[in-house]
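Peer 1: Sequence and predicted structure are below.
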Amino acid sequence: MSQQGKLELAAFELEQVHKPIDSDKYRKIKQQVNRIALGSILPLLLLIVWQILGDADIISSLLFPTPLRIANAGIRLIQTGELLDNLKISVVRALSGFVLGGSLGLAFGVLVGLFRKTEKALDPTVQMIRMVPHLAIAPLFILWFGIGESAKILLIAKGAFFPLYINAFVGIRGVDNKLFEVTRVLDFNRWKQVVKLILPAALPNILLGVRISLGVSWLGLVVAELMGSTAGIGYLMSDARQFSKTPVVFVGILIFAIFGILSDSLVRLLERKWLGWRESYKGR
């Protein structure tokens, strides 16, 4: 075969190797674009109808300011630096409460899931505390810890604790018992069972608990920042409500929604990365 023929053959083989990869990459990008476009239809329609009804004075501009007024209020808050300053404080509070409550919830969930005696000793008390609403316990937190950062972070941590506790417990108890028989055959000790079998098998439930805990942390942040706070997105909303600055209140709601969906998307990304081995129903 001539040199030219060899070059043509090599180019053809290279094209065949890369074609499936490029095609697969294109398909994934197309799926992501379609997913984003499909998810944007309803919000865009609502915003358009909302703007039209507001411009026509069919709905109250005080109670439901138009999307353009809300956007202008957000731009003003960004320009003055007020939004960024309060957002930093809120993010630190939410993450601090989530890390504290979530880590404790995971630790207690693992202990209760692994040991029946621990379950009998701790679970009834934990379930009783879980039923106490945030608003009911907030005055006690103020009385015990004052109106400083400790009370706010602990209130957020209380909410973040229970989803991870419950999901870690359920995930561990849901591990297939037949897998334990395999580990006995392989002569795994207790520690190796926990690290190599129990925790990986419970990881889907644990990550679900992380998603729920993050959401609850943002919800708890609103309650926490109404407890005599002088900074934060919740305080910004409360202050705006007192002076009838409804667009600012909607900006605060939008901030909570955006950061809530971003944190949830981050955990879902970790799920796809760490749980790619699972074969499950994806929906039609």
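Peer 2: Here it is on my side, so go on.
Peer 1: contacts and neighbour counts: CA atoms only from here.
Peer 2: Will do.
Peer 1: where's Asn167 relative to Gly174, distance?
Peer 2: Per Cα to Cα, to the nearest Å, Asn167 is found 10 Å from Gly174.
Peer 1: These two: which is more packed in?
Peer 2: Asn167 (26 against 14; other Cα atoms under 10 Å).
Peer 1: Does the more buried one touch Gly109 like I think?
Peer 2: Yes: assessed by Cα atoms under 8 Å, Asn167 is found in contact with Gly109 at 7.5 Å.
Peer 1: now the helices for the protein?
Peer 2: Secondary structure of the chain (DSSP state H): helices located at 3-55, 67-80, 82-114, 116-130, 134-145, 149-173, 177-185, 190-193, 199-225, 233-242, 246-274.
Peer 1: helices and strands around the third one, which ones?
Peer 2: Counting by 3 or more Cα pairs under 8 Å, 6 or more residues apart in numbering; DSSP states H and E, the packing neighbours recorded for helix 82-114 are helix 67-80, helix 116-130, helix 149-173, helix 199-225, helix 233-242.
Peer 1: hold the first one in mind and look at this next one:
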Amino acid sequence: MTELATRPSATAQKTARPAARPNRRRWRRLTTPVVLVVLWETSSRVGVLPEEKLPPISEVVRAGWRLAEDGTLATHLLDSLARAGAGLAIGVGLALVLGSIAGLLRLGDDLVDPPVQMARMLPHLALVPLLIIWVGIGESLKVTLVALGVFYPMYFNLYAGIRDIDERLVEAARTCGLGAVARIRHVVLPGTLPALFLGLRLATGAAWLSLVVGETVATQSGIGFLMMEAREFSQTNVVLVGLFIYALLGLLSDLILRAVERRTLTWRRGLQAT
């Protein structure tokens, strides 16, 4: 009896196994980055990769640590975050307004969607010369570039999310006596959230891409300026520090959005990889 009491039940063992799998998968996902880092460091040290072109990653880490210690990195990083935040707020806000008008109203669709569809064919980064004429080369140029990069993925995902809602659900809500505002709150908004989060993730990535370009045009601060200044002095390790900062910012913002999405869309169950 004592042996049976101390032995874990079959149900408990089955419950414990799935809990351990995510941890194993998490460590397994680190395998490829670690291998690449080791290969990079080794190849640079033995001379396979020329150090002036691609220094060892340990040198890149030391350069980043040096910039962090003297406060240079923090100063430029805060300026980049301020530009990205302002551009995101403007681009997302404008996309939410115009996307909702075009998605919910027939008149809005006729008036708003055609010019947006035409404008999206123009790569926004190619508009830099025109934007310099319009808004100058100051902070407005950087914020405008980020806002343009953010707007299109956000608008099109919101528009598609609204239009993909099953019309029978809207009719059922109308039959139950729900008014227009209540239908939007209880039917349209929940049905649009998956597309909305996807748009946010794409928009955030576009924001960092636009910021890279914007900060290389007549600026005196920001991670892009730090990289351009390092290029003038052939400091490849500092250029790589800037690239890593941009990559980490993009990864961190995406992880935050995915975490918020999981908490918000707890009712959704998607396909799990096997």
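Peer 2: That came in fine, so what should we check first? All values derive from a computational prediction rather than experimental measurement.
Peer 1: hang on, the earlier thing: how about CSV for the helices and strands packed on helix 82-114 of the first structure, with distance to Ala94 of the first structure added?
Peer 2: What follows is those, written out as CSV (distance: least, Cα to Cα, whole Å):
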stretch, distance to Ala94 of the first structure
helix 67-80, 21
helix 116-130, 19
helix 149-173, 7
helix 199-225, 6
helix 233-242, 11
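Peer 1: Need the winner for burial among the ones you listed.
Peer 2: Stretch with highest mean neighbour count among those: helix 149-173 (a mean of 25; mean count of other Cα atoms under 10 Å).
Peer 1: what's the mean deviation for that one versus the second structure?
Peer 2: With mean Cα distance after the TM-score superposition for the first structure, helix 149-173 of the first structure departs from the second structure by a mean of 0.7 Å once superposed.
Peer 1: ditto for stretch 254-262 of the first structure
Peer 2: With mean Cα distance after the TM-score superposition for the first structure, stretch 254-262 of the first structure departs from the second structure by a mean of 0.6 Å once superposed.
Peer 1: what does that stretch correspond to over in the second structure?
Peer 2: Under TM-score structural alignment, the alignment places stretch 254-262 of the first structure onto residues 244-252 of the second structure.
Peer 1: residues in contact with the matching stretch?
Peer 2: 204-205, 208, 223 (Cα atoms under 8 Å, 6 or more residues apart in numbering).
Peer 1: Report the separation between Arg258 of the second structure and Thr31 of the second structure.
Peer 2: Going from Arg258 of the second structure to Thr31 of the second structure by Cα to Cα gives 22 Å.
Peer 1: Could you say which one of the helices and strands packed on helix 82-114 of the first structure comes nearest to Ala11 of the first structure?
Peer 2: Of all these, it is helix 199-225 that lies closest to Ala11 of the first structure, at 44.1 Å by Cα to Cα.
Peer 1: The closest one vs the second structure, average offset?
Peer 2: Using mean Cα distance after the TM-score superposition for the first structure, the mean distance for helix 199-225 of the first structure is 0.5 Å.
Peer 1: That helix aligns to what range in the second structure?
Peer 2: Under TM-score structural alignment, the match for helix 199-225 of the first structure is residues 189-215.
Peer 1: And for the equivalent of Leu67 of the second structure over in the first structure, nearest residue in space, chain neighbours not counted?
Peer 2: The alignment partner of Leu67 of the second structure in the first structure, by TM-score structural alignment, is Leu77. Using Cα to Cα, 6 or more residues apart in numbering and skipping the chain neighbours, the partner closest in space to Leu77 of the first structure is Leu83 (5.1 Å).
Peer 1: and that neighbour, how far is that from Ala94 of the first structure?
Peer 2: Distance of Leu83 of the first structure to Ala94 of the first structure, computed by Cα to Cα: 16 Å.
Peer 1: What of Val182 of the first structure?
Peer 2: Counting by Cα to Cα - Val182 of the first structure and Ala94 of the first structure are separated by 42 Å.
Peer 1: Looking at those two, which is more packed in?
Peer 2: Using other Cα under 10 Å, the more surrounded residue of Val182 of the first structure and Ala94 is Ala94, with 25 against 11.
Peer 1: That'll do, ta.
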